[in-house]
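Undergrad: Compute the structure for the input listed below.
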Amino acid sequence: MSAPGRSVAGSAVLITGAGDGMGRATARVFAEEGALVAVTDYRSETADAVAAELQGRGLAAEAWRLDVADPVEIARVTNEVAERFGRLDILVNNAGVSGFSAIDSDDYEVVWARSLAVLLTAHQRMVRAALPHLRRAPAPRIVNIASTEALGATAQDSPYAAAKAGVVGLTRALAVELGREGITVNCICPGPIRTGMTQAVPDEAKQTFAHRRTALRRYGEPEEVAHMTLSLCLPAASYITGAIIPVDGGLTARNA
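TA: Down below sits the predicted model:
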């Protein structure tokens, strides 16, 4: 067996929710490694800004507006990306929304439906749309971004936790189903990360939480999640599939 490569240079990667936070960091990391990056986001202006930033540095990136709750847009954009780059090797399902609501809240059904649509149903739709292209790739990779909320929940987050737990199950099932084709499917569960979703949490509260709950006693940075995503997408990561990997500073490992 020849030594597999440790570079994604020339590979085409589609990243959902790439306009901010972990998605934006992932776009930067892949572009810096020489990949062709499809920056997709619900907000066209943020996707455009990220792509323009990368292009300004001489890196290969294009922007698409994509609402992952819309199956028609998913099919259109995925095919456009593959046509534009001439290939599609890697899919990173990163797009997300907050999904916190008490079980007896008046808006619970709305939050539940939105959470499952964006955080879970969209993942399988993206995979289904990308699959014909991934099957032609030399080292096809799928990475789903879940959350440590899939492994241990917080009060009033049942829509979010249920959707993220579904991503874990979907990842394992697809890893088994697609493994015979050499398509790897893995899942990252970020813990407390400095993103738009946690921006409203005061710094003092962040420090207190991290000190009490994580082994590293700090919040993580989006780039730290992005580098794990990159690692799972290397050609050399050919025997890693069905893995559920916390990137959480030791939150799930710490008892007290």
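
Undergrad: all contacts plus neighbour counts: C-alpha atoms, from now on.
TA: OK.

Undergrad: Can you tell me the centre-most residue of this structure?
TA: For the chain, residue 94 is the residue whose C-alpha lies nearest the centre (CA atoms, centre = their mean; 2.6 Å).

Undergrad: That one reaches residue 18, doesn't it?
TA: Yes. Using CA atoms under 8 Å, residue 94 is in contact with residue 18, at 7.5 Å.

Undergrad: Surely residue 97 forms part of a helix?
TA: No. Per DSSP: H, G, I helix; E, B strand; the rest coil, residue 97 lies outside any helix segment and is coil.

Undergrad: Here is a second sequence; please produce its structure as well for comparison:
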Amino acid sequence: EIPMFRHQPRGWKSFLPTAALLSKRSTSSAANSRLKLANKVAVVTGSTNGIGFTIARRLAQDGAHVVISSRKQQNVDQAVNTLQGEGLSVTGTMCHVGKAEDRERLVSTALEHCGGVDFLVCTAGVNPFVGSTLGSSEQVWDKILSVNVKAPALLLSQLLPHMENRGQGSVVLVSSAAAYVPYARLGAYNVSKTALLGLTKTLAVELAPKNIRVNCLVPGFIKTDFSQLTEDPDLEEYLKKLFGIQRVGKPEDCAGLVSFLCSPDASYITGENIVVAGCSPHL
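TA: Alright, predicted model coming up:
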């Protein structure tokens, strides 16, 4: 038994496709058939704002049905309403990826509405502590590693049989340039993002025989609410001096790459950690 209905958050029925939405999808099927992700289903975690929301929008614009999720129901409601208002095919559910019952609900929602899953994009992440690595408590370590590293692997393990049924699939994990150039005040977070580089390589080897590709988006400083490390007004100008491209990144700079990695154009690309940072973080 899949414990879907025991755990549904308030208002979950509002995400069932309405007759009008289904009609709109039907009448636009000819146009959608020309889109590179037409008839595909994507699950995107942490997708109600920032990079995750922009990725969800782009995947939907390129023809996929997208299942949106985040920890707060009101944020899911707002994101779904916004994208449906743009004529995009999306549903959503509340999901704290660190909780097993929430991951089960996310999988159940995708299967209930869509019948299968083609893509998984894991953007959900946390950083509850700003400070040194050795100054991080065991509780901080457990939370960061559970949400940032363990949860993507466990969620993928639950979705894997359904992706195998499709005959192919694409997974995109989201790390950070801090994996290559650690920021001194983000000790344990840096480590978790470095771990995702290894997780990408390992999963790519394991899943390649199943025709499921695993790649990793490695953003540099992208201007979102999550990335505000300081209120210093000179921070942005300082960061620009570090970049080859003289501007701070935007979430849209990441979305196109993820759509490409999910598309047939990337069918021979797997195990790659791809930096989107305006410069090489190795320099």
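
Undergrad: Once they're superposed, what TM-score comes out?
TA: Scored against TM-score structural alignment, normalised by the length of the first structure, the superposed chains reach a TM-score of 0.91; 249 aligned residues with a CA RMSD of 1.7 Å.

Undergrad: Residue 79 of the second structure maps to what in the first structure?
TA: Correspondence of residue 79 of the second structure to the first structure, assessed by TM-score structural alignment: residue 50.

Undergrad: Actually, residue 100 of the second structure.
TA: Correspondence of residue 100 of the second structure to the first structure, assessed by TM-score structural alignment: residue 71.

Undergrad: so who does that match touch?
TA: Counting by CA atoms under 8 Å, 6 or more residues apart in numbering, residue 71 of the first structure touches 122, 125.

Undergrad: Which residue range of the second structure does the longest helix that the first structure contains align onto?
TA: Longest helix of the first structure, by residue count under DSSP state H: helix 158-178. Alignment of helix 158-178 of the first structure against the second structure: residues 187-207, by TM-score structural alignment.

Undergrad: how close does the matching stretch sit to the first structure?
TA: Taken over the aligned residues, the distance from stretch 187-207 of the second structure to the first structure averages 0.7 Å (mean CA distance after the TM-score superposition for the first structure).

Undergrad: now that stretch, how far from the centre of its chain.
TA: 15 Å (CA atoms, centre = their mean, to the nearest Å).

Undergrad: Endpoint to endpoint, stretch 28-42 of the first structure covers what distance?
TA: 18 Å (CA to CA, to the nearest Å).

Undergrad: Map residue 267 of the second structure across to the first structure for me.
TA: With TM-score structural alignment as the criterion, residue 267 of the second structure pairs with residue 238.

Undergrad: Excluding chain neighbours, give the residue nearest to its match in space.
TA: residue 184 (7.1 Å; CA to CA, 6 or more residues apart in numbering).

Undergrad: Let me see the ranges of the strands in the stretch 151-256 of the first structure.
TA: Secondary structure of the stretch 151-256 of the first structure (DSSP state E, counting those that start in this stretch): strands located at 184-190, 244-247.

Undergrad: cool, and the stretch 1-150 of the first structure?
TA: 12-15, 36-41, 61-65, 90-93, 141-145.

Undergrad: Which positions in stretch 241-255 of the second structure come out as buried?
TA: Neighbour counts using 16 or more other CA atoms under 10 Å place 243, 247-255 of stretch 241-255 of the second structure among the buried residues.

Undergrad: correction: stretch 93-103 of the first structure
TA: For stretch 93-103 of the first structure, the neighbour count (16+ other CA under 10 Å) marks 93-96, 99-101 as buried.
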